[in-house]
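[1] Please find the sequence and the predicted model below.
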Amino acid sequence: MDHISGGTDRTGAPAAEPAPTGATRPARPRGGRRFAALVVCLGLVVLLLLVSLGTGARGVPLDTVGRVLLHDDGSPEAIIVRQLRLPRTALAVTVGAALALAGVVMQAITRNPLAEPGIVGVNSGASFAVVTAIAAFHVTSVSGYIWFAFAGAVLAALLVYALTSGATRSNHHTRLVLAGAALSASLGACTGILTMFDSSAFDSYRFWVVGSLENRGTEALTAAVPFVLVGIVVALVLGPSLNALALGDEAGAALGLRVPWVRAAGFVSIMLLCGAATAAAGPIGFVGLVVPHVLRLLLGPDLRWLLAFALPGGAILLLVSDIAGRVIAPPGEIEVGIVTAFIGAPALLWLVVRRREVTA
């Protein structure tokens, strides 16, 4: 596994990494330029919000979008924008920001740049809970099984954490990966058995498992937002502590860091962010893996900035994916989980190849 390297200054921020011999790294923005870049990212999110509200089977001009947002005149455009597309767009921002932020935290506490939120069993736990709700309790609506999905995600994450709580510092990261993989495989097998013997459960489950923002409604958004907000606060507060943890458990403890508490708090933020996002939109891959990679390439290893940029970064990726899914195959659309896979897989391959070239 690759580890985040570099020392820290007195503020807890990792020192700049020296450029490897024979390779050049892109210049990374510092100080005021990083803040300006963050403002630009937030502005891009706002622009994509407006584009998302105007994009679909029936296009709405941007000036009309702005007008009906400020004043509901009861026109067909106002109904489309305010009642149909606004909740969907807000959910895209919420889910994208949550998954990207969880990815940064996950890679920080495992010190593995290839780690992603699904490694703690969140996706498999939510999937199994949804299938159980459909098969055993005949729940078929999104509003009905969102709470089952969140409960399954939380319970799976807690079980993985319990299995790794007794591990030593030297093998904690390996044990976390193995426990998450084993639990995901077990729950995936159970999910497959249920869907194989219950065709109605499979018919309902297959529309959720691909990851989609369509027809989620405001209930999914309102149910997810409180948990996401708490997870965001916890993750941002942990920024300086995660910088120290990136040096290693022993070095962090020498700096006065309470390593088990920091790791537990990071795990709680991942559980809240991923659990709520997966429950609301279904399993959506690559957001929590690709966004932290790109941000680390552009900004360096300082986790305080990575956490801040992950919020608009994840929102941008999911908004672009959702918009693309609506314009690729009109008048129908492609689910956002499929689009993120098409975007994320080549991007991840490029990042892996580039990382190999730089470190060679």
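    Okay, I see it.

[2] From now on I want contacts and neighbour counts done on CA atoms only, so please keep to that.
    Fine.

[3] Can you tell me, leaving aside adjacent residues, what's nearest to Tyr161?
    Leu176 (7.4 Å; C-alpha to C-alpha, 6 or more residues apart in numbering).

[4] how close does that neighbour get to Leu295?
    Distance, Leu176 to Leu295, using C-alpha to C-alpha, to the nearest Å: 24 Å.

[5] Quickly find the element holding the residue nearest to Tyr161.
    In the assignment (DSSP states H and E), Leu176 maps to helix 172-197.

[6] Distance check, the closest residue in space to His173 that isn't next to it in sequence against Asp198.
    In space, and not counting its chain neighbours, His173 is closest to Thr110: 5.5 Å by C-alpha to C-alpha, 6+ apart. Separation of Thr110 from Asp198 (C-alpha to C-alpha) stands at 38 Å.

[7] More neighbours: those two, which one.
    Between Thr110 and Asp198, Thr110 has the larger neighbour count (other C-alpha atoms under 10 Å), namely 23 against 14.

[8] now the more buried one: how far from His293?
    14 Å.

[9] what does Leu176 give?
    Distance of Leu176 to His293, given as C-alpha to C-alpha: 21 Å.

[10] Alongside the first one, take a look at this:
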Amino acid sequence: MTAAAEGASSARVHRRMLGLLLGALGLVVFSALSLLLGSRSVAVPDVIAGLTTWPATDIAQAAVQTRIPRTVLGLIVGASLALAGAVLQGATRNPLADPALLGVSNGAALAVVVGIAVAGAGTAASHVPWALGGAAAASVVVYGIASLGREGATPLKLALAGAATSATLYSLLSGVLLSRTDVLDEFRFWQVGGIGGTGFGEMLPVLPVLLLGAVLAFASARGLDALALGDDVARGLGSRTWIARAVAGLAAVLLCGTATAIAGPIGFLGLTMPHLARMFTGPDHRWLLPYSAVLGAGLLLAADVLGRLVARPGDIEVGIMTAVLGAPVFIAIVRRRRVREL
């Protein structure tokens, strides 16, 4: 490598590191806004007192302390869903791949409904095993259908199989809900997608699962870069494509299934954030994955804060707000034709 090429590579790394640093600072800002704003706005001294004084001694401090778990959950869920979308797009080489399109979200949702109806799973922690099982089963079914035929699981066949499976799962989901109105009453609030009302006691048991999913996602970066060149080239370079896809798929199932279990199905993050990150990082998954996680966490917190402000003294669930914010972003990306670059 020439000195000029080395200098350009070093400058590119520095720019990407600076971008990650700015993204982290943005998360700090959004986290602060999440603690400050809501049905009752508080001042900065109240936030500091709420973080340092336990238990709370006044209403403002109590408001801050109820928003802390919501803020942490927003960061975790946003990063998890964006990571899941990024690894799915890389593994399938499909720019429209996300947990919703490939049936992973509906598989998790159907399994959670069955868990509520059959086993009385009424808490976020009890939803997790059901959601993971449903997400994994849906992924296996989609990949199995797409693998039929001589060409194997091509990006187009994966998208078609995922859309068909997702529609089937949604029909089964509707059938269960129509036959069990008691389950419908509990499910309809979870289905919208929200991060309010969940405490640290419900979050802590699922953190190891999300951490494992994140580790697998980042470990799959090199394999996803090889897959981007095409299966034949990847195999020629010594990459075991089936292992790369298996690791990426397992990461997506763990991240999406667990995030869906604790927050409900939240759309657009897994589809939009990887494309937005790709505008800054290019196709290199070593940078694309952390950028996607940071952008996903930031958008979810921003959507949650905005949902609290526009509907005071109530709030609009974050699942609705992410669609409102995510759709224009995705349309803008498509117009720039960056959606084609994987």
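    Nice, I can see it. Small disclaimer: the values here were computed from a predicted structure and weren't measured.

[11] before we move on, the earlier item: aligned counterpart of the residue nearest to His173 of the first structure in the second structure, please.
    Using TM-score structural alignment, the partner of Thr110 of the first structure in the second structure is Thr92.

[12] what sits against that match?
    Thr92 of the second structure makes contact with Thr154, Pro155, Leu158 under the criterion C-alpha atoms under 8 Å, 6 or more residues apart in numbering.

[13] Which one of those is nearest to Trp242 of the second structure?
    Among the contacts of Thr92 of the second structure, Thr154 lies closest to Trp242 of the second structure (C-alpha to C-alpha), at 13.1 Å.

[14] Apart from its neighbours in sequence, what residue is nearest the residue opposite the closest one in the first structure once aligned?
    In the first structure, Thr154 of the second structure lines up with His172, judged by TM-score structural alignment. Spatially, and ignoring its direct neighbours in sequence, His172 of the first structure is nearest to Thr164 (6.5 Å; C-alpha to C-alpha, 6+ apart).

[15] Likewise for His285 of the second structure?
    Ala221 is the one closest to His285 of the second structure (C-alpha to C-alpha, 6+ apart), at 5.0 Å.

[16] Next one: the one you found relative to Pro290 of the second structure, how far apart?
    10 Å.

[17] Please apply the same query to Arg67 of the second structure.
    25 Å.

[18] and the aligned residue in the second structure for Val228 of the first structure, how many neighbours?
    Using TM-score structural alignment, the equivalent of Val228 of the first structure in the second structure is Leu210. Other residues near Leu210 of the second structure number 24, with proximity taken as other C-alpha under 10 Å.

[19] Repeat that for Arg278 of the second structure.
    Arg278 of the second structure, neighbours per other C-alpha under 10 Å, totals 22.

[20] How about the contacts made by it?
    Applying C-alpha under 8 Å, 6+ apart, the residues near Arg278 of the second structure are Leu288, Arg338.

[21] do the one 4 residues further on as well
    With contacts defined as C-alpha under 8 Å, 6+ apart, Gly282 of the second structure is in contact with Leu288.

[22] Trace it over to the first structure, please.
    By TM-score structural alignment, Gly282 of the second structure lines up with Gly300.

[23] so how far is Phe148 of the first structure from its match?
    For Gly300 of the first structure, the distance to Phe148 of the first structure - C-alpha to C-alpha - is 38 Å.

[24] next one: Phe342 of the first structure
    29 Å.

[25] ditto for His173 of the first structure
    For His173 of the first structure, the distance to Phe148 of the first structure - C-alpha to C-alpha - is 29 Å.

[26] for Tyr161 of the first structure, same thing?
    To Phe148 of the first structure, Tyr161 of the first structure is 20 Å away according to C-alpha to C-alpha.

[27] Check Val105 of the first structure too.
    25 Å.

[28] neighbour count winner among these two?
    Between Val105 of the first structure and Phe148, Val105 has the larger neighbour count (other C-alpha under 10 Å), namely 29 against 23.

[29] For the stretch 251-360 of the first structure, just list every one of the helices.
    259-281, 287-299, 303-328, 336-359 (DSSP state H, counting those that start in this stretch).

[30] Show the contacting residues for the residue nearest to the spatial centre of the first structure.
    Nearest to the geometric centre of the first structure sits Leu99, at 1.0 Å (C-alpha atoms, centre = their mean). Residues near Leu99 of the first structure by C-alpha under 8 Å, 6+ apart: Pro117, Leu273, Cys274, Ala277, Val287, Gly288, Gly314.
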